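Participant: my questions are about this predicted structure, shown below with the sequence.
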Amino acid sequence: MSDNNRRDAADKAGSNLTRMSLVFLAMGGVIAFYIGTGRVQLNDPVELTASISQPNTWTETGPLALDVSVTLANNTEEPLPLEVASQCDTFRWFLTDEDQNFVQSQRGEETCVEVPVRGELEGKHTISGSYTLTLDTSRVEPGNYILFLKYWGHELREPITID
């Protein structure tokens, strides 16, 4: 192969590399533009998350509690209407084993007036709540479970381990 052919091949390779770099740079710019202007959202429009901790270790005589903090995020620009049948329905929960067999649910010890509760979560805002769940140690033993949560009508299931 002559020196001219080698130079031509190197020039073509360099030119192709430059073109590919420009294409990738342009693609990155387009993606950044759409994400930055909100035309593409990486998060769900409405997102419920939970943080769950077990402050004490399981014992047969109990008590056993879980501390649960929930956050509802409105990732849209529009207000999100919130409505539940009563204040007791703002937060609900039940627990199943790994095979989704019922173990325990929230006790109905609270007195609630059956009046709908309405609100609104502004766009790009969150609301949070903290709750203590009291578990029955005759039903719940150390092991893996699924905690089903409902907060302002939005549902979440979280795998948990009782120690």
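Facilitator: Alright, I've got the coordinates.

Participant: switch to C-alpha atoms for all contacts and neighbour counts from now on
Facilitator: Fine.

Participant: report the separation between the residue nearest the centre of the chain and residue 109.
Facilitator: The residue lying closest to the centre of the chain (C-alpha atoms, centre = their mean) is residue 49, at 3.8 Å. With distances taken as C-alpha to C-alpha, to the nearest Å, residue 49 is found 26 Å from residue 109.

Participant: wait, the residue nearest to the centre of the chain sits on residue 70?
Facilitator: Yes - contact between residue 49 and residue 70 holds when scored by C-alpha atoms under 8 Å: they sit 5.7 Å apart.

Participant: and the residue nearest to the centre of the chain, what element?
Facilitator: strand 46-53 (DSSP states H and E).

Participant: included below, for side-by-side comparison, is a second structure:
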Amino acid sequence: MAALKPPSPASELGQRMINMSVAMIAIVGVIAYFLYTGAVEPDEPVKLTVSAVQRDAASGEKSIPMNIDLRLENNSKERIALTAPNQCEIFRWFLTDSKNEFVQSQSDEGACTQVTVSTALDAHRAMNESFPVELDPNRVRPGEYRIYVRYWGHEANAPVTIR
């Protein structure tokens, strides 16, 4: 009967390398899965959150009132400067339908003075603001839409249901 030979150091090293490679691939796969599905979302230095709420039901020729609520969070360890070329560029929006077709955007009523506007947001702080918006009943009907917002140079979007 032949005696079993102990594994050589080279084969032991090879087996360890294979085991470590499989473990690393599994770890990377699990992380990628959670990031892809949105279960884990890495903190962005600055995060803009948008929600739009219709105040009254749509009725005939009257404009459709809606509030756009914004939350701008500074998740970084440093204070950030927020600047806009003028006061009209602090907050901008446009609306698309369920097919991602343009429906309506913010109207520019009056002229904006060309003066740079700025403020700052401290580290680990957030600012909340709400803007009233009037939607045109000739363009907007009850249904599903998406609102796109730019606020202090940061962009986000959210679903909107018009009733």
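Facilitator: Yep, that arrived. The shown structure was predicted, so the numbers you read here are calculated from the model rather than taken from an experiment.

Participant: work out the TM-score between the chains.
Facilitator: Comparing the chains after superposition, counting by TM-score structural alignment, normalised by the length of the first structure, produces a TM-score of 0.71; 123 aligned residues with a C-alpha RMSD of 1.4 Å.

Participant: picking that back up, so how far is residue 150 of the first structure from the residue nearest to the centre of the first structure?
Facilitator: Using C-alpha to C-alpha, one gets 11 Å for the distance from residue 49 of the first structure to residue 150 of the first structure.

Participant: shared neighbours, these two?
Facilitator: The contact sets of residue 49 of the first structure and residue 150 overlap at residue 156 (C-alpha atoms under 8 Å, 6 or more residues apart in numbering).

Participant: now do the strands in the second structure.
Facilitator: Applying DSSP state E to the second structure gives strands spanning 46-54, 64-74, 80-84, 91-97, 102-105, 117-121, 125-135, 143-151, 154-162.

Participant: okay if I get these as a markdown table plus distance to residue 14 of the second structure?
Facilitator: Putting the strands of the second structure into a markdown table (distance: least, C-alpha to C-alpha, whole Å) gives the following:
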| stretch | distance to residue 14 of the second structure |
| --- | --- |
| strand 46-54 | 45 |
| strand 64-74 | 47 |
| strand 80-84 | 50 |
| strand 91-97 | 57 |
| strand 102-105 | 59 |
| strand 117-121 | 53 |
| strand 125-135 | 51 |
| strand 143-151 | 54 |
| strand 154-162 | 49 |
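
Participant: closest to residue 29 of the second structure out of those strands?
Facilitator: Go through the strands of the second structure one by one with C-alpha to C-alpha and the one that ends up closest to residue 29 of the second structure is strand 46-54, at 26.3 Å.

Participant: which other residues reach that closest one?
Facilitator: For strand 46-54 of the second structure, the external contacting residues (C-alpha under 8 Å, 6+ apart) are 64-76, 147, 149, 151, 154-163.

Participant: what's the angle between that strand and strand 64-74?
Facilitator: Using axes from the mean of the first three to the mean of the last three C-alpha atoms, to 10 degrees, one finds that strand 46-54 of the second structure and strand 64-74 are set 160 degrees apart in direction.

Participant: mean per-residue distance, strand 46-54 of the second structure to the first structure?
Facilitator: Overlaying the first structure shows strand 46-54 of the second structure at a mean distance of 1.3 Å from the equivalent residues (mean C-alpha distance after the TM-score superposition for the first structure).

Participant: tell me how far that strand is from the chain's mean position?
Facilitator: 9 Å (C-alpha atoms, centre = their mean, to the nearest Å).

Participant: check stretch 128-140 of the first structure too.
Facilitator: For stretch 128-140 of the first structure, the distance from its own C-alpha centre to the chain's C-alpha centre is 20 Å (C-alpha atoms, centre = their mean).

Participant: flag every buried residue along it.
Facilitator: Of the residues in stretch 128-140 of the first structure, those buried by neighbour count under the rule 16 or more other C-alpha atoms under 10 Å are 133, 134, 135, 136, 137, 140.

Participant: likewise for stretch 109-126 of the first structure?
Facilitator: Buried residues in stretch 109-126 of the first structure, counted by 16+ other C-alpha under 10 Å: 121, 122, 123.
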